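Visitor: Generate a structure from the sequence data that follows.
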Amino acid sequence: MSAIKRLRPLPALLAAGLLAAACSGSDGGKWVGDYVTVNDFEAVRGWSDASALTRDHAHSGQYATYVDPGREYGITYDLPLGEASVHTLKGVAVEAWAYLPSPQAKATLEVQVPLPGEGNRMGFADRLVLAEQVTEGGKWMRVRKEFAFPAGLPAEAHLRIFLWRGGSAETAYLDDLKVKALE
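Guide: As a prediction, the model looks like this:
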């Protein structure tokens, strides 16, 4: 069994712990802001595909995820919608810190909801183009975008979030990722 298949439960465990903490108050599900996941990529080393981590640049701590001409994708968050939040997700607000060597880098933060079953049918797909918010090269900048999902996505559909190179010849870094539920 490959290391990736053996370690797939990690996102579910992280999400479960975060959801338990988020549900400790009595919000009754009326407010936006339950955390789906938070990751500074420090706790991932040793548990997942550590080759997608680097010490070259980090916004906080020692590690960040990255893409470059030799790496198409950063670390992927992948969890069924029904396990990602205690409430039905109407979307997510994604916030992170991005570092681009120049604003011309084409890397994106992808948010996808593939539908269950065979094939590559998407219930939702959109992206945050990092260069639209990272206006200065060689500097960490905060990026943020809200993604509204269509109604009726099944709980078995997966929420996937990952850094994608997008054909860029330049390295791009992402750190301190926060994903909040839109309800």
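Visitor: Every contact and neighbour count from this point should use C-alpha atoms.
Guide: Fine.
Visitor: Wait, a strand at Glu83?
Guide: No - counting by DSSP: H, G, I helix; E, B strand; the rest coil, one finds Glu83 to be helix, located in no strand.
Visitor: want to put them side by side, so please do this one too:
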Amino acid sequence: MGALAALTLAGCGGSNESVIDPNVLVDANFDTLAGWIPDAMSGTLARGKAHSGNYALKVDGTHEYSLGYTAPLGNLSGTRIKKIKVSAWTFLPAAGASATLVVTVGNPATPAEKPLMWEGISLGKLAAPGKWVEVSKVITLPENILPTYTLGLYLWREGSASQPIYLDDLRVTIEP
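Guide: All right, here's what the predicted structure looks like:
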């Protein structure tokens, strides 16, 4: 994730539901990030191209990585998380655009080491050009994770794709 800026997205935007679901770990529509992000990453927050609201994450020929999310698992849930479901809406303006929604779990005490878990949802293979499509994946977390280990999420442009790819309404829930 190197130069990837990590911002907390939990609670940013989301639904207007008055009941809080304890199984929802992350619920972000990216509308409340405007003005809070570093200038270097502002190009990955696209205005006017969103599934809901006004903003969505974007990667393109200039931005290989989007804004990222990172939080200790123990801050997201009081119990050990065995499985999560990651879902989001994605938009590919044209065929050939390709990006991966990346989900990681890592030990913050050893940030230079490879994450304990790295899973990707390849959006180019699941989305239809020219329309918003919901994508999701259920991920089993490693058994040896600790509450201090961090959950990370970000959008990564695959290869040398120059077409923009948009992501909105990102949600992570605990699966039974």
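Visitor: Please name the residues that touch the residue nearest to the spatial centre of the first structure.
Guide: What sits nearest the mean C-alpha location of the first structure, by Cα atoms, centre = their mean, is Ile161, with 3.6 Å. Residues near Ile161 of the first structure by Cα atoms under 8 Å, 6 or more residues apart in numbering: Thr76, Tyr77, Asp78, Leu109, Glu110, Val111, Gln112.
Visitor: in what helix or strand does the aligned partner of it in the second structure lie?
Guide: Ile161 of the first structure maps onto Leu153 in the second structure, with residues paired by TM-score structural alignment. Leu153 of the second structure belongs to strand 150-157 when assigned by DSSP states H and E.
Visitor: what's around the corresponding residue of the first structure for Asp60 of the second structure, how many residues?
Guide: Mapped onto the first structure by TM-score structural alignment, Asp60 of the second structure lines up with Asp68. The number of residues packed near Asp68 of the first structure is 19, by other Cα atoms under 10 Å.
Visitor: correct me, but Asp68 of the first structure touches Trp164?
Guide: No - Asp68 of the first structure is beyond contact range of Trp164, at 9.2 Å (criterion: Cα atoms under 8 Å).
Visitor: What lines up with Glu83 of the first structure in the second structure?
Guide: Looking across to the second structure (by TM-score structural alignment), Glu83 of the first structure lines up with Asn75.
Visitor: Let me see the contact set for that match.
Guide: Asn75 of the second structure neighbours (Cα under 8 Å, 6+ apart): Pro147.
Visitor: If we ignore the residues flanking it in sequence, what's nearest the counterpart of Leu141 of the second structure in the first structure?
Guide: Correspondence of Leu141 of the second structure to the first structure, assessed by TM-score structural alignment: Phe149. Spatial nearest neighbour of Phe149 of the first structure, excluding adjacent residues (Cα to Cα, 6 or more residues apart in numbering): Gly91 at 4.7 Å.
Visitor: Can you give me the distance of the one you found to Leu128 of the first structure?
Guide: 14 Å (Cα to Cα, to the nearest Å).
Visitor: follow-up on the earlier one: could you point out which of the contacts of Ile161 of the first structure is nearest to Glu118 of the first structure?
Guide: Gln112 (16.0 Å; Cα to Cα).
Visitor: For the counterpart of that closest one in the second structure, pull up the helix or strand it's in.
Guide: Under the alignment by TM-score structural alignment, Gln112 of the first structure pairs with Thr104 in the second structure. For Thr104 of the second structure, the host element (DSSP H and E) is strand 99-106.
Visitor: helices or strands up against that strand?
Guide: strand 117-122, helix 123-126, strand 150-157 (3 or more Cα pairs under 8 Å, 6 or more residues apart in numbering; DSSP states H and E).
Visitor: Understood, closing this out.
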